[in-house]
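# fold the stuff below for me.
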Amino acid sequence: MTIGKGLLFSLLISLVVQGCHSVVFKQSFDKQKWNDKEDWDYPQRNNVVDDLVKNHRLKGLNYKQLINLLGIPQGQSEDSAGIYYQIVMDFGNDIDPVYTKNLLIGFNKDSIVNSITINEWKKP
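Predicted coordinates:
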């Protein structure tokens, strides 16, 4: 009976440990965390992006105010009506990305933020 309980306990602990590796630890937005960069990766962005979008007024900011808050974007959106910030770029074991997650910011004709979208892409 003791061996069965020990085995069950060990199995439960290993499942909890494995589950913790896939959990993203959500944190409050912080400009320094947002701009923290290691090589071409932004390791803190995925942790703070939800708070940024939910609790910080981005819509209505002009381009300069947005750049003051988030820094220089990684690029321009495909339709050229906005910009994007890289949140996650996972290469897996490949030379090309297998997963990306970006924060897309759209502007109106007066360069005022009018849309915020999180776009995720996964290689089929």
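
# all contacts plus neighbour counts: C-alpha atoms, from now on.
Noted.

# contacts for stretch 46-64, please.
With contact meaning CA atoms under 8 Å, 6 or more residues apart in numbering, stretch 46-64 is reached by 24-30, 33-34, 66, 87-88, 111-116.

# just the buried ones from the residues you listed?
Among the contacts of stretch 46-64, the ones that count as buried by 16 or more other CA atoms under 10 Å are 27, 29-30, 33-34, 66, 87-88, 112-114, 116.

# this one as well, want them side by side:
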Amino acid sequence: MKKSRVILVVIGLTVLLISACSKKQKFDRALWKDGDGLEFKYRDNMLDDLLQNHKIKGLTWKQVQDTLGRPQGTKGLSTYYDIDIKYDGYPPSYMKRLFIDFNQDSVAVNTRIYEKTNRKKKK
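Prediction:
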């Protein structure tokens, strides 16, 4: 009986520690927009909630900008928001972006995550 209580306590503490260490947070429009143009420290923590619980597909270009702010760039019918970039030289060693694809009527039809790691080659 004692052994099972100890196991339950250990499991409970482990779950508590794991959940406390999680940096995930709910999407917050003000925090999403908070950044200096090079670093947006809250975006990566909010990305999962944004994509799972907030409807982006079907929004117009203006509605997306009202929600997420001005994008960092556009490529054709897609726009992107920087999520995380590690600048330790050029090109950056790590890049994560949220792309939103629009149709000809400026309605969002798709979201996708772009991630790239540039590992320096050993000489």
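
# give me the subset of the contacts of stretch 46-64 of the first structure lying in strands.
If you go by DSSP state E, the contacts of stretch 46-64 of the first structure have 87-88, 113-116 in strands.

# which of those sit farthest apart?
Every pair in these was compared (CA to CA); the two farthest apart turn out to be Val88 and Asn114, at 23.1 Å.

# one step back: any chance of the buried ones among the contacts of stretch 46-64 of the first structure in TSV, with distance to Pro73 of the first structure too?
Listed next are these as TSV, based on distance: CA to CA, whole Å:
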residue	distance to Pro73 of the first structure
Gln27	21
Phe29	17
Asp30	16
Lys33	15
Trp34	11
Leu66	10
Ile87	11
Val88	14
Ile112	15
Val113	14
Asn114	16
Ile116	14
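
# in these, find the pair that's most separated.
Within those, two members stand farthest from each other by CA to CA: Gln27 and Ile112, at 26.8 Å.

# and Thr114 of the second structure, that's in a strand?
Just so we're on the same page, residue 114 of the second structure is Tyr rather than Thr. Yes - the assignment for Tyr114 of the second structure by DSSP: H, G, I helix; E, B strand; the rest coil puts it in a strand.

# count the residues that sit near the closest residue to Pro71 of the second structure other than its chain neighbours.
In this structure, Pro71 of the second structure finds its nearest non-sequential neighbour in Tyr81, 5.1 Å apart by CA to CA, 6 or more residues apart in numbering. Neighbour count for Tyr81 of the second structure, taken as other CA atoms under 10 Å: 20.

# show me what contacts Tyr81 of the second structure?
Taking CA under 8 Å, 6+ apart as the test, what Tyr81 of the second structure contacts is 71-73, 97-99.

# go again using 7 Å as the cut-off
71-72, 97-99 (CA atoms under 7 Å, 6 or more residues apart in numbering).

# how near is the spatially closest residue to Leu31 of the second structure that is not a sequence neighbour to Asn118 of the second structure?
Counting by CA to CA, 6+ apart, Leu31 of the second structure lies nearest to Tyr42, which is 6.3 Å off, once chain neighbours are set aside. Tyr42 of the second structure sits 23 Å away from Asn118 of the second structure when distances are taken as CA to CA, to the nearest Å.
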